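Colleague: Got a predicted structure plus its sequence, pasted below:
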Amino acid sequence: MSAQANLTARPAFEPHPGAGAFTASRVFIGRSMHHSLRDGEGLLLAIVLPVMLMLLFTVVFGGAISSDGRYVDFVTPGIIVLCSGFGAASVAVSVNRDVTGGAMQRFRSLSAPASACLVGHVAASVLRNLFATALVLGVALLLGFRPQADAWQWIAAIGVVLAWIVAVTVVFAAIGLLASSPESANGYGFGILFLPYLSSAFVPLDTLPAWLQPAAAAQPVTPLTDAIRSLLAGQDPGGQLGFALLWCAGIVAAGALIVAWRFPRR
């Protein structure tokens, strides 16, 4: 009797047949978070990487870049944006593994919407990245970061960071659906992770080579980082805030279109 029950038992973190979209999404968020906690190497990387990057740029490179000792105030928003990309990159591999490993086909056999699996991956990534952002801010404060933002500027800065995390996560989910294998999914998003290095994230834009400045100014990370930096410094971000939010909205829309086109075909 117990053996038969074990054979017919519903797998852990799989929604009941007929579950609604909200219930299924909640179950899949739990599934993705459970997998993250079980992935010891990935969990360690998520904790260690933000700390190492902050120490690298402030302690190792900070003195060479800025002589006044306040480079930590300049670079912290860039580290937040950079870590968001690294944190979201695992979504491409996770989504592709579900698609190529047969899990998505099993989810489609349930009456619950299989698209909730993608929602689970995206939402879990957002939660992980928010934790990484808090970790970066904590380390930055220990290293001397002193934000001057008031309550509304903090809310605006967190909103911009959240919008970027959602945007880059949706893009990596789309990459996971486009790739043919987890290995290729991991490689396709590599270029996205280099965008912060070609922006104002780590050095002022006018210190870049003249031929590179137009390209650096025209990509999303520059207005995003400038807006977060101004808000945390207690300054008016001006038009950079609007540009940053427009970039995030456009990236989410493009990623969602790719997901809507590709998901039914996988």
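Modeller: Looks like it arrived, so ask away. Numbering: from 1, shown residues only.

Colleague: use CA for all of it now, contacts and neighbours both
Modeller: Will do.

Colleague: what about Gly242, distance to Gln148?
Modeller: Separation of Gly242 from Gln148 (C-alpha to C-alpha, to the nearest Å): 21 Å.

Colleague: Point out the other helices and strands that the lengthiest helix in the chain packs with.
Modeller: Longest helix in the chain by number of residues (criterion: DSSP state H): helix 71-100. For helix 71-100, the helices and strands in contact under the criterion 3 or more C-alpha pairs under 8 Å, 6 or more residues apart in numbering; DSSP states H and E are helix 40-55, helix 62-65, helix 116-142, helix 151-178, helix 182-188, helix 221-232.

Colleague: hey, which of those helices is tucked in deepest?
Modeller: Counting by mean count of other C-alpha atoms under 10 Å, helix 221-232 has the highest mean neighbour count of the helices and strands packed on helix 71-100, with a mean of 26.

Colleague: how far out from the middle of the chain is that helix?
Modeller: Taking the mean of its C-alpha atoms, helix 221-232 sits 16 Å from the chain's own mean (C-alpha atoms, centre = their mean, to the nearest Å).

Colleague: still on that earlier bit, got the buried residues for the helix or strand following the longest helix of the chain?
Modeller: Sequence order places helix 103-108 as the next helix or strand after helix 71-100, per DSSP states H and E. Within helix 103-108, the residues that count as buried by 16 or more other C-alpha atoms under 10 Å are Met104, Phe107.

Colleague: try it against this one:
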Amino acid sequence: MSDVMDRSGPAPTGVAAVDLRVETEGERRLYWAALDCWNVVRRGLTHYRRQPSYIAWQLGFPIVSVLLYGYVFGGAMKPPGGGDYRDFLMPGMFVMTMAFGFMNTAIAVVTDSSKGVIDRFRSMPMAPSAVVAGRGVNDLLVACAELTILAATALVMGWRSDGGLLGTAAAFALLVLLRFSLIWVGIWLGLLVPSPEAAGGLYAVVFPLTMISSVFVPPSSMPDWLGTVAAWNPISSTAAATRELFGNPVAGDGSWIQEHGVLMAVVWPLAVTAVFLPLAVRRFQRLSR
């Protein structure tokens, strides 16, 4: 990219010159920020290629979960309104996989932090936003791969979407939106906890939060107070929305939050992003050099 100083002839003066210089500086900064972000993404993807056991675990766990819940427990479960439990389960498993993925983000971030990788990035002449943004883009790409593999497994098991092309695409878009919002929670937690072991301990907190939802059973089957908590869980909103868009059985109980699942499946992730994206950026900026 060129700037004002590289041009031949007399330098322009006045307000126009200032505006041109600022615009050129902004373009240059944006270019290098995007390039730095891509380098961070490429580094993360290279780790998967060189650590096949890690990617086998991260991509294989959703498949094992689907087979376990679908075939081992599926025969004893009855979906709302009858029908095949797997039709009710699969959208919930898509949601749960997207929700659990942010723990992989947290562990990856705290591992880099504990090894001094983030400090090395901060000492280099690179855009500060590239580290956080690169991690987010990398994990979003992995999430899309997970979702693709999980959907293929569901199709082999006999699950089908009856929502048409538009409804199916909208459902998958909501799943990616949920994962996008939770990535920033994972980055914030990864920068907050002191070690990978401490990050792994967060599963004890995250697992109940994902289970108290409409992923496996409708909230109406729970005690009243617990059903209310489950219905207002953001994960339940995405599960309800994807079931509706896929044309699968919906765990509706007549409550407002359940009846407006699609709306809340957009509102909740946007709210989570609005809270945790600034927290993640601020936490990164406060790291000691």
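Modeller: Thanks, I have it. Values in this document were obtained by computation on a predicted structure and should not be read as measured data.

Colleague: quick revisit: which one of the helices and strands packed on helix 71-100 of the first structure lies nearest to Gly30 of the first structure?
Modeller: Closest of those to Gly30 of the first structure is helix 116-142, at 7.5 Å (criterion: C-alpha to C-alpha).

Colleague: Give me the range in the second structure that stretch 23-36 of the first structure lines up against.
Modeller: Mapping stretch 23-36 of the first structure onto the second structure (TM-score structural alignment) gives residues 35-48.

Colleague: For the matching stretch, buried residues please.
Modeller: So, applying 16+ other C-alpha under 10 Å, buried residues of stretch 35-48 of the second structure: Leu35, Asp36, Cys37, Trp38, Val40, Val41, Gly44.

Colleague: For the second one, list the residues it contacts.
Modeller: The reference is to Asp36 of the second structure. Met126, Ala127, Ala130, Val131, Gly134 (C-alpha atoms under 8 Å, 6 or more residues apart in numbering).

Colleague: what helix or strand is it on?
Modeller: Asp36 of the second structure is part of helix 15-50, with elements assigned from DSSP H and E.

Colleague: Now do that helix and helix 52-67, the angle between them.
Modeller: For helix 15-50 of the second structure against helix 52-67, the angle by axes from the mean of the first three to the mean of the last three C-alpha atoms, to 10 degrees is 80 degrees.

Colleague: Now do helix 15-50 of the second structure: distance to the chain's middle.
Modeller: Relative to the centre of its chain, helix 15-50 of the second structure is centred 23 Å away, using C-alpha atoms, centre = their mean.

Colleague: Could I get the contacting residues of Cys144 of the second structure?
Modeller: So Cys144 of the second structure contacts Val176 (C-alpha under 8 Å, 6+ apart).

Colleague: Val176 of the second structure -> the first structure?
Modeller: Aligned partner of Val176 of the second structure by TM-score structural alignment: Leu162.

Colleague: Tell me who's in contact with that match.
Modeller: For Leu162 of the first structure, the contacting residues are Val126, Leu130, by C-alpha under 8 Å, 6+ apart.

Colleague: That one and Leu110 of the first structure: what is the separation?
Modeller: Distance from Leu162 of the first structure to Leu110 of the first structure, by C-alpha to C-alpha: 32 Å.

Colleague: Ok, Gly18 of the first structure next?
Modeller: Note on Gly18 of the first structure: its distance to Leu110 of the first structure, by C-alpha to C-alpha, is 7 Å.

Colleague: what do you get for Pro209 of the first structure?
Modeller: Pro209 of the first structure is 55 Å from Leu110 of the first structure, by C-alpha to C-alpha.

Colleague: can you check Leu241 of the first structure too?
Modeller: For Leu241 of the first structure, the distance to Leu110 of the first structure - C-alpha to C-alpha - is 43 Å.

Colleague: Looking at these two, which is more packed in?
Modeller: Legend: neighbour count by other C-alpha atoms under 10 Å for Leu241 of the first structure and Leu110, higher for Leu241 (22 against 15).

Colleague: Which helix or which strand is home to that one?
Modeller: helix 239-262.

Colleague: next one: Pro147 of the first structure
Modeller: Using DSSP H and E, Pro147 of the first structure falls outside every helix and strand.

Colleague: per the alignment, it corresponds to what in the second structure?
Modeller: In the second structure, Pro147 of the first structure lands on Ser161 (TM-score structural alignment).
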